[in-house]
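Colleague: starting from these lines, generate the structure:
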Amino acid sequence: MKAQNDQRTGLLYGFASYGMWGIVPLFWPLLQPAGAIEILAHRMVWSLAVVGLALLVLRRWGWMAELLRQPRKLALTAVAAALVTVNWGVYIWAVNNGAVVEASLGYFINPLVTIALGVLVLGERLRRTQWAAVGIAVTAVLVLAVGYGRPPWISLILAVSFALYGLIKKQLGMGGLESLTAETVIMFLPALGYLLWLGSRGESTFTAQGPGHAALLASAGLVTAIPLICFGAAAIRVPLSTLGLLQYMAPVFQFGLGVLYFHEAMPPARWAGFSLVWVALSILTWDALRTARRSRALRLDALSAHLPSSVPSPVPSPLPTPERETA
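Modeller: Got it, this is the predicted structure:
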């Protein structure tokens, strides 16, 4: 029962995190004229401020000493911090340079990489319908790559970096708030050093563009911390294959924003590729719902079979009764 409750909670965290990531392309253009690296540095600095305040309120500090006593866990945390830094930076650059649709492609590829890691590294097994969906999605990615006329580097970097990040979070087994705090502590000094260097050269936009711009840069901490905390909580509660399904939410929203709000070009090849992706998503969704119904039915059958053995046997009656006899 506890495992079922944990997985249900993890699904809620997953829906929340990917929903927020889906609409975040609306936020990053508001931070211009700051460049991608300056925005990235502010994300790091202000994210630590947000999670630090949360830990102060919750009084959850004991895990830090334990982490410092485990070199392997600390090293994995540093790798996770590096991966998410790459992911953040590339994504900000893509959104602010008119590549929202290509960035969304990266997060369509990402579940495929996540599922592959679940199979190859963690030994998770896929059903036939899941394999079929993966095959269709791989075909879709190839069609989209041909449509772009070049390797989709933005997409590939986003996909691989975040899939590896999710795998490491799974192995760390830390809470979402704790793991994000550790990662932002590692990233804090380089980020702060860059911002100070930028300010010394008179190139920082934090003070030059007025208090409104400064407030927007500072709010990057909230925009970053909240969905990542939700993702961290989901990653330790649900299988990677399930995360692979949930991850389609964010690119669907991002794709819609890229086409309808940012008015990015969509030639026929891209429409064909994205259509295949949506077919794959439909298959995965149908399979997940079918499997959930079967699992629920099996649990009910097992419960029904167990109940008679736990009820005291009635006194034998000389007359037949309409109820089914039990051994």
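
Colleague: C-alpha from now on. contacts and neighbour counts both.
Modeller: Fine.

Colleague: and Y18, how far from L76?
Modeller: Counting by CA to CA, to the nearest Å, the separation of Y18 from L76 is 24 Å.

Colleague: likewise for D6?
Modeller: Counting by CA to CA - D6 and L76 are separated by 24 Å.

Colleague: same check on S155?
Modeller: Relative to L76, and taking CA to CA, S155 is found at 24 Å.

Colleague: looking at these two, which one has more neighbours?
Modeller: Neighbour totals were compared for S155 and L76, and S155 leads with 25 against 17 (other CA atoms under 10 Å).

Colleague: hmm, the more buried one is touching S104, no?
Modeller: Yes: counting by CA atoms under 8 Å, S155 does reach S104; the two are 7.5 Å apart.

Colleague: wait, G173 touches V238, no?
Modeller: No: between G173 and V238 there is no contact under CA under 8 Å: 11.6 Å.

Colleague: give me the more crowded residue out of the two.
Modeller: Taking neighbours as other CA under 10 Å, G173 and V238 compare with V238 leading, 20 against 15.

Colleague: and that one, what does it touch?
Modeller: 6-7, 10-11 (CA atoms under 8 Å, 6 or more residues apart in numbering).

Colleague: and this one, please, so the two structures can be compared:
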Amino acid sequence: MYVMWGLFPLFWTLLSDVNSFDTLANRIVWSCVFSIGAIIALKKWSAFYGVLGQLLRTPKKVLVLFAASLCISFNWFMYIWAVANEHIIDTSLGYYINPLLSILFGVLIYKEKLLRGQQMALCIAAFGVLLMIINVGEVPYIALSLALSFALYGVLKKQIQLEALHSVAIETLFVLPIAVTYLLVLQQRGLSAFGHMSVTTDFLLIISGVLTVIPLVCFAVATKHLPLYVIGFLQYITPTMTLLLGIFLYEETFSNAQFMSFAFIWVALLLFSVTTYRHQKKRRTVSE
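Modeller: As a prediction, the model looks like this:
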């Protein structure tokens, strides 16, 4: 699934002529359609209906999931917009920063304890971002927006554990009225991409829903069969592939200042991964 996510820029650039809000609205609609379709096909409707009913009886959980829906929708929009506007390298930086930002939220919100190596990794990563701000002369708002929105999404989702398909279906259902209303207004004004540009565009907009659901299902399966530290290490495949695509295929500028900042973040991620792996290995040895 990380390879699929890493190849996403290849897909979203095909829709670069479509307004990013239009693309996002279609992605929400078709993700909802295909996630619910998959639930029905897999004969999980009864379980989904039960989960939905249970959530609706708990206003606090509804608010948390609605907030999560807004976070992931914003994250989707920023990614779509960034790819369409030739900021693929910035998206890569965002998803390199994201795991470390998630860890920071874990410490601040859930009072999780960090090992010394993990603390050093956070400091090194923060220095890398600061270095980019100083050398490039501007805050990497695209990268930070992607990292922050996805990290907040993770914080909210941690409060309510849901199966991947159920999660996509419910989260898209929350923002579905907004997406549908927006698309109807565009259709009325003749500004909608769907049905007004080409059959290929229509097909790509529909497929965006499938491409959203499939990797999430794969991720759910992987988390059941692989140790978490392996999942954590593999997640860096996505931003690495995105970075390589941005540099070599789309020929975006990758300055020495950017390389220096990325280098600090790579070192931070390596230090964090090694520290976490050794800690997990030590715990397994003790438990045996």
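
Colleague: thinking again about what came up before, from the contacts of V238 of structure 1, which single one is nearest M249 of structure 1?
Modeller: Among the contacts of V238 of structure 1, L11 lies closest to M249 of structure 1 (CA to CA), at 12.5 Å.

Colleague: what about that closest one, which helix or strand?
Modeller: Taking DSSP states H and E as the definition, L11 of structure 1 sits inside helix 2-23.

Colleague: got the buried residues for the following helix or strand past that helix?
Modeller: Per DSSP H and E, the first helix or strand lying C-terminal to helix 2-23 of structure 1 is helix 36-58. Of all the residues in helix 36-58 of structure 1, those buried under the rule 16 or more other CA atoms under 10 Å are 36-52.

Colleague: what sits up against helix 36-58 of structure 1?
Modeller: 31, 61, 85, 88-89, 92-93, 96, 177, 180-181, 184-185, 187-188, 191-192, 194-195, 204, 217-222, 224-225.

Colleague: and what of stretch 111-129 of structure 2?
Modeller: Residues outside stretch 111-129 of structure 2 that contact it (CA under 8 Å, 6+ apart): 97, 100, 104, 106-107, 140, 260-265, 267-269, 271-272, 275-276.

Colleague: list the contacts for the residue nearest the centre of structure 1?
Modeller: By CA atoms, centre = their mean, the mean C-alpha position of structure 1 lies nearest to F231, the distance being 5.1 Å. F231 of structure 1 makes contact with 13-14, 17-18, 176 under the criterion CA under 8 Å, 6+ apart.

Colleague: kindly recompute the last result at 7 Å.
Modeller: 13-14, 17, 176 (CA atoms under 7 Å, 6 or more residues apart in numbering).

Colleague: got JSON lines for the residues you listed, with neighbour count and distance to G258 of structure 1 too?
Modeller: Formatted as JSON lines, those follow (neighbours: other CA atoms under 10 Å; distance: CA to CA, whole Å):
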{"residue": "Y13", "neighbour count": "22", "distance to G258 of structure 1": "25"}
{"residue": "G14", "neighbour count": "26", "distance to G258 of structure 1": "23"}
{"residue": "S17", "neighbour count": "24", "distance to G258 of structure 1": "19"}
{"residue": "G176", "neighbour count": "21", "distance to G258 of structure 1": "29"}
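
Colleague: tabulate those (CSV), appending distance to A265 of structure 1.
Modeller: As requested, those are arranged in CSV below (distance: CA to CA, whole Å):
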residue, distance to A265 of structure 1
Y13, 33
G14, 30
S17, 28
G176, 37
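
Colleague: ok, residues contacting stretch 268-283 of structure 2?
Modeller: Defining contact as CA under 7 Å, 6+ apart, one finds that stretch 268-283 of structure 2 is touched by 117-118, 121-122, 124-125, 229, 233.

Colleague: let's see it at 6 Å
Modeller: Residues from elsewhere that reach stretch 268-283 of structure 2 (CA atoms under 6 Å, 6 or more residues apart in numbering): 117-118, 121, 124-125.

Colleague: can you flag the buried ones in the contacts of stretch 111-129 of structure 2?
Modeller: Listed as buried from the contacts of stretch 111-129 of structure 2 are 97, 100, 104, 106, 140, 260-262, 264-265, 268-269, 271-272, 275-276; burial here means 16+ other CA under 10 Å.

Colleague: ok, which stretches of the stretch 151-300 of structure 1 are helices?
Modeller: 153-172, 176-200, 211-235, 240-246, 249-256, 268-310 (DSSP state H, counting those that start in this stretch).

Colleague: A65 of structure 1 is nearest to which of those helices?
Modeller: Comparing the helices of the stretch 151-300 of structure 1 by CA to CA, helix 176-200 comes nearest, at 11.4 Å.

Colleague: next one: that closest one to chain centre, how far?
Modeller: 21 Å (CA atoms, centre = their mean, to the nearest Å).

Colleague: grab the nearest non-local neighbour of the alignment partner in structure 2 of M64 of structure 1.
Modeller: Under the alignment (TM-score structural alignment), M64 of structure 1 pairs with L52 of structure 2. Excluding the flanking residues, the one nearest L52 of structure 2 by CA to CA, 6 or more residues apart in numbering is I170, at 7.5 Å.

Colleague: sorry, back to before: save the contacts of stretch 268-283 of structure 2 as CSV, and put in neighbour count and secondary structure too.
Modeller: Putting those into CSV (neighbours: other CA atoms under 10 Å; DSSP: H, G, I helix; E, B strand; the rest coil) gives the following:
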residue, neighbour count, secondary structure
G117, 16, helix
Q118, 21, helix
A121, 24, helix
I124, 21, helix
A125, 24, helix
